[in-house]
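this one's sequence-less:
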């Protein structure tokens, strides 16, 4: 698919553009020639990807809260977007234990706010809502979750994202029913990505930032759950899926107005230990310690995604195996700071050429 042909000169309203995934998506959309307006809180990390890319960025940036419906309405409706990609969220499992009600407020009410404003938009618009692989009722078994499996969530973050999926389904049925597209002109899908890694992520309690900070400091990496299995993938994998889905959804809303998983192939679901050891190998040195603690907040021990629907219906498939994804990620952090922005665009171009 020629994404540039799809998105060039299109107006994209992107929530969460100051975050890790949002910054990558904004940069990619800019390379495609899209006109991007971002809406998000100020970046949490001064050394994050948003700050690195900002000097050369053409994205219009609004720093505001997704829960501020008056401000959101004014900024979204005045922009008159062709597409909305909703990424703004409280994205951390462990932080959700510290601010549970705020996590639900941001992830559930924030999503409802976006969709309610889109409903008031007087033009055709295609919407992709980003949730997470953790929306499923996790059985802690070695199985691949499909989009038809039951939603759930042990921790507040996972539960809030499952609730966000229910919000999407409710709005789609109540206001954006695919069979009535000619009346409302809105197409809405949701996407559930696996554990995303890539350069420019400095979030707390994430494995790659923990690895990089420890390696740079020359200290052992403290690994909380070395045997936990996750669907690891480079950030460009799901983002490519979102863009592909957006293009198809815009053309045939009746076919694609549903949920899609984006994750690695079955053989690329790795343990945390395997990720750490591969990262150390790519870095060239380092050690790790088992920092498991029976008193730490609950996190799932095993989580795997079935991506058959995305492969069969969207023609999407992962381009990078897990080893390559880790290499791309670690090599990003090995770049001098002054070269990381250019390296980001280089990786986007390299991935697009695969």
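Arrived safely. In this text, all values refer to a predicted model and were calculated from it rather than measured experimentally.

switch to C-alpha atoms for all contacts and neighbour counts from now on
Fine.

Pretty sure residue 223 sits against residue 289.
Yes - counting by C-alpha atoms under 8 Å, residue 223 touches residue 289, with 6.0 Å between them.

Between the two, which is the more surrounded one?
A direct count of neighbours by other C-alpha atoms under 10 Å for residue 223 and residue 289 places residue 223 higher, at 18 against 13.

quick one, what contacts that one?
272-273, 288-292 (C-alpha atoms under 8 Å, 6 or more residues apart in numbering).

Could you measure from residue 24 over to residue 202?
Applying C-alpha to C-alpha, to the nearest Å, the value for residue 24 to residue 202 is 14 Å.

Please enumerate the strands of the chain.
Counting by DSSP state E, the chain has these strands, from start to end: 11-15, 35-40, 60-63, 83-86, 125-130, 186-193, 195-197, 221-223, 229-230, 232-234, 259-262, 270-271, 288-290.

Could you export those strands as a markdown table, including distance to residue 339?
Below are the strands of the chain laid out as a markdown table (distance: least, C-alpha to C-alpha, whole Å):
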| stretch | distance to residue 339 |
| --- | --- |
| strand 11-15 | 25 |
| strand 35-40 | 24 |
| strand 60-63 | 23 |
| strand 83-86 | 28 |
| strand 125-130 | 29 |
| strand 186-193 | 28 |
| strand 195-197 | 19 |
| strand 221-223 | 26 |
| strand 229-230 | 30 |
| strand 232-234 | 20 |
| strand 259-262 | 30 |
| strand 270-271 | 30 |
| strand 288-290 | 28 |
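
Below is an additional structure, to be compared with the one above:
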């Protein structure tokens, strides 16, 4: 599954481009020669990956909220994109417990606003909506989820993303059938990589603990997650969006999982210990005290359909993922040009999938 010159000059509209995954995708699209316009809130962290990867060239950058339907529609219709990749979201489980209405407003109604704007933008041929591996009704069995499994979610974040899937399905069936437009969703595992400084995520929490010479506190150290480098699902998104644009819509699924090789499934504690080894430290973690909000004990994905449908498969081992992540933060601490460093990792990944 190598990337082609398809993206060179292609008009692409992104939402959520100032976030972790959005910043990496923005840089990759710029490298591929795409003509990009993007809408997002201001970066929520300081430092910010979006700032680290600047300067940005050949792009329209708008600070706006997808919950503001009028403003968002104006930006989309003015740009007249061919492809829309919708990534903007409230993406943190613990924050969803603290502010569930914000989570549902952003993830559900925000997505409805995006799709409603697409209805009035004739130039759009493909819409890719990014949801989550947490959209599935999870009984904790650890059996890898496939795309036809029942949607669900107990916490507000997971439930809001399952609802997002239903919103996409409704708009596809109600408004886009019979039109020359493909609308699909993508569901990825727990992504890690350089430049994430979000709250309540393992890698940035580890980095903060490491830099303060403290062990990281883990709420659920034995929870199993499908860890993967951020470039893995992003490569899948690009390949799927290209396929949706150039292929007959009926030939492709409405949703695809992008997860790591099963050998990359690991507990939270195992990943923390591997990160500690990469940073040369022992006694990496300790049990966080007190009661904690519930989280699924096991979550794994099957990506068999992505392989059969578009030829995508994960290329990075868990160890290589950890090495690339540790190398990024080390280079950042040493004052390296992180735009150039990140472009180097993208180039290395492109070589791996070519």
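Now that the structure is in, tell me what you want to look at. These figures come from a predicted structure and were not determined experimentally.

Relative to residue 149 of structure 1, which of the strands of structure 1 is closest?
strand 259-262 (11.2 Å; C-alpha to C-alpha).

residue ranges for the helices of the stretch 1-150 of structure 1, please.
Here the stretch 1-150 of structure 1 has its helices, by DSSP state H, counting those that start in this stretch, at 3-7, 20-31, 49-53, 69-79, 93-98, 100-104, 110-119.

deepest of those helices, which one?
helix 20-31 (a mean of 23; mean count of other C-alpha atoms under 10 Å).

That helix vs structure 2, average offset?
Helix 20-31 of structure 1 differs from its equivalent in structure 2 by a mean of 0.2 Å after superposition (mean C-alpha distance after the TM-score superposition for structure 1).

got the angle between that helix and strand 35-40?
170 degrees (axes from the mean of the first three to the mean of the last three C-alpha atoms, to 10 degrees).

Pull up the gap between residue 158 of structure 1 and residue 38 of structure 1, please.
For residue 158 of structure 1, the distance to residue 38 of structure 1 - C-alpha to C-alpha - is 25 Å.

More neighbours: these two, which one.
residue 158 (29 against 26).

Would you enumerate the residues in contact with the more buried one?
So residue 158 of structure 1 contacts 93, 132, 134-135, 152 (C-alpha under 8 Å, 6+ apart).

Could you work out the most separated pair of those residues?
93 and 152 (14.1 Å).

mean per-residue distance, the lengthiest helix in structure 1 to structure 2?
Secondary structure of structure 1 per DSSP state H: the longest helix is helix 156-174. Average distance, helix 156-174 of structure 1 versus aligned residues of structure 2 after superposition (mean C-alpha distance after the TM-score superposition for structure 1): 0.4 Å.

ok now that helix, how far from the chain's centre?
16 Å (C-alpha atoms, centre = their mean, to the nearest Å).

Would you mark the buried spots in that helix?
156-165, 167-169, 171-172 (16 or more other C-alpha atoms under 10 Å).

give me the stretch of structure 2 that stretch 156-173 of structure 1 matches.
Counting by TM-score structural alignment, stretch 156-173 of structure 1 falls onto residues 156-173 of structure 2.

Looking at the helices of the stretch 1-150 of structure 1, spot the one closest to residue 245 of structure 1.
So among the helices of the stretch 1-150 of structure 1, helix 3-7 is nearest, using C-alpha to C-alpha, at 10.7 Å.

Residues touching that closest one, excluding its own?
29, 32-34, 243-244, 247.

Adding distance to residue 184 of structure 1, write those out as TSV.
Output for these, formatted as TSV (distance: C-alpha to C-alpha, whole Å):
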residue	distance to residue 184 of structure 1
29	26
32	28
33	27
34	24
243	22
244	22
247	18
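
and the aligned partner of residue 210 of structure 1 in structure 2, how many neighbours?
Alignment note: residue 210 of structure 1 maps to residue 205 in structure 2; criterion TM-score structural alignment. The number of residues packed around residue 205 of structure 2, counting by other C-alpha under 10 Å, is 18.

Same check on residue 213 of structure 2?
11.

One more: residue 349 of structure 2?
16.

cool, and residue 57 of structure 2?
10.

same thing with residue 154 of structure 1?
16.

Trace residue 256 of structure 1 over to structure 2, please.
Aligned partner of residue 256 of structure 1 by TM-score structural alignment: residue 252.

Would you mind measuring from that match to residue 180 of structure 2?
Distance from residue 252 of structure 2 to residue 180 of structure 2, by C-alpha to C-alpha: 14 Å.

Stretch 271-279 of structure 1: how far from the chain's middle?
21 Å.
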